[in-house]
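**Student:** Sequence plus the predicted model coming up.
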Amino acid sequence: MIALPKLTTHRIPAKIDTGARTSSLHATEIERFQRDGQHWLRFLLDIGLGLSEPVVCELPRVGRRTVVSSNGEGQDRFIIKTRLRLGKTEFAAEFSLADRSDMKFPILVGRTALRGRFMVDSGRSYLQSDAAERKRLLK
């Protein structure tokens, strides 16, 4: 479970994927707009779990790049940067915006965000979640 404190107060289930370079965030209804001469994005963040309604988010656009998905297809995606909290560590991370509605996790945390901060134990799950979250999620 991770937090995106600039976007929502809810903790969000995330998949750690060291095979993915870029982190990805489930976003729908993405709109581009200008604010103070900068490129911004407005999108809906739906964290699932029935915890809340989708959150309308507005952030500066960091860029746009082609991301190759697990099926080998390239997609042109918008990139944003926001704060990510994993366990007790909080840092700025870049996310590509994508419709992940067909995925189990609304967020994928890639190796660029993890590099130099974490060691991944591929045989364990929810190590950075508290005991109550682990119990609920591992049922």
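**Tutor:** Looks like it arrived, so ask away. Residues are numbered from 1 along each chain as shown.

**Student:** going forward, measure contacts between C-alpha atoms and count neighbours the same way
**Tutor:** Noted.

**Student:** all helices of this structure, in order?
**Tutor:** In the chain, the helices defined using DSSP state H lie at 111-114, 131-137.

**Student:** Same list, those helices, but as CSV with distance to residue 35 please.
**Tutor:** Output for these, formatted as CSV (distance: least, Cα to Cα, whole Å):
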stretch, distance to residue 35
helix 111-114, 27
helix 131-137, 38
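
**Student:** another one to put next to it:
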Amino acid sequence: MKTFDQLAVIGLREWINLPELGMVGLRGKIDTGASTSTLHASDIQPFDRDGEPWVRFTAHFGTQVQRRHPCEAPLVTVKSIKSSNGHIQTRYVIRTLLALGDRAWSVEFTLACRKTMRYRVLLGSKALVDGQLVVNPALTYVQDKPQLSLPSGAQ
């Protein structure tokens, strides 16, 4: 059997931070069936800053007590996402730093309404590949809670 020593193991759910957005203590659900990661957002408004496209939105997190957090981020693109039931939705895409355990790396997130979903953040397969992670779906919260401050060497 092959082993992958350079890859970190994570569980089906993990604590994450999005430090560039000022968001800590998010419960993320790992979704290997999704290519792109998703962040629950509302009030999404594109705008220009110094001639560059940006997006302003309200991020939502917390499971028992809902918290709203105003955010702004450079807009990467707008893409069409096809759900598992075949529904196509146009979504704004941002790129921001994700901290999970002792690692931090840049991840693309689509912004979408997830108010009916238990988890406000989904981590898709592209984020897992870029973070050099493997998933053991029998485990949850394997990694320690990440710190808000940026780890040394984070990009």
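**Tutor:** Arrived safely. On a predicted model such as this, the values are computed, not experimentally measured, just so you know.

**Student:** Switch the helices of structure 1 over to a markdown table; also include mean neighbour count and distance to residue 3 of structure 1.
**Tutor:** Output for the helices of structure 1, formatted as a markdown table (neighbours: other Cα atoms under 10 Å; distance: least, Cα to Cα, whole Å):
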| stretch | mean neighbour count | distance to residue 3 of structure 1 |
| --- | --- | --- |
| helix 111-114 | 18 | 14 |
| helix 131-137 | 11 | 13 |
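
**Student:** Could you pull up the contacting residues of residue 91 of structure 2?
**Tutor:** 78, 79, 80, 81, 110, 111, 112 (Cα atoms under 8 Å, 6 or more residues apart in numbering).

**Student:** After alignment, which residue of structure 1 pairs with it?
**Tutor:** Under the alignment (TM-score structural alignment), residue 91 of structure 2 maps onto residue 77 of structure 1.

**Student:** repeat for residue 76 of structure 2
**Tutor:** Checking with TM-score structural alignment, residue 76 of structure 2 has residue 62 as its match.

**Student:** Tell me how many other residues surround that match.
**Tutor:** Neighbourhood size, residue 62 of structure 1 [other Cα atoms under 10 Å]: 16.

**Student:** Quick check: it touching residue 81?
**Tutor:** Yes: between residue 62 of structure 1 and residue 81 there is a contact under Cα atoms under 8 Å: 6.6 Å.
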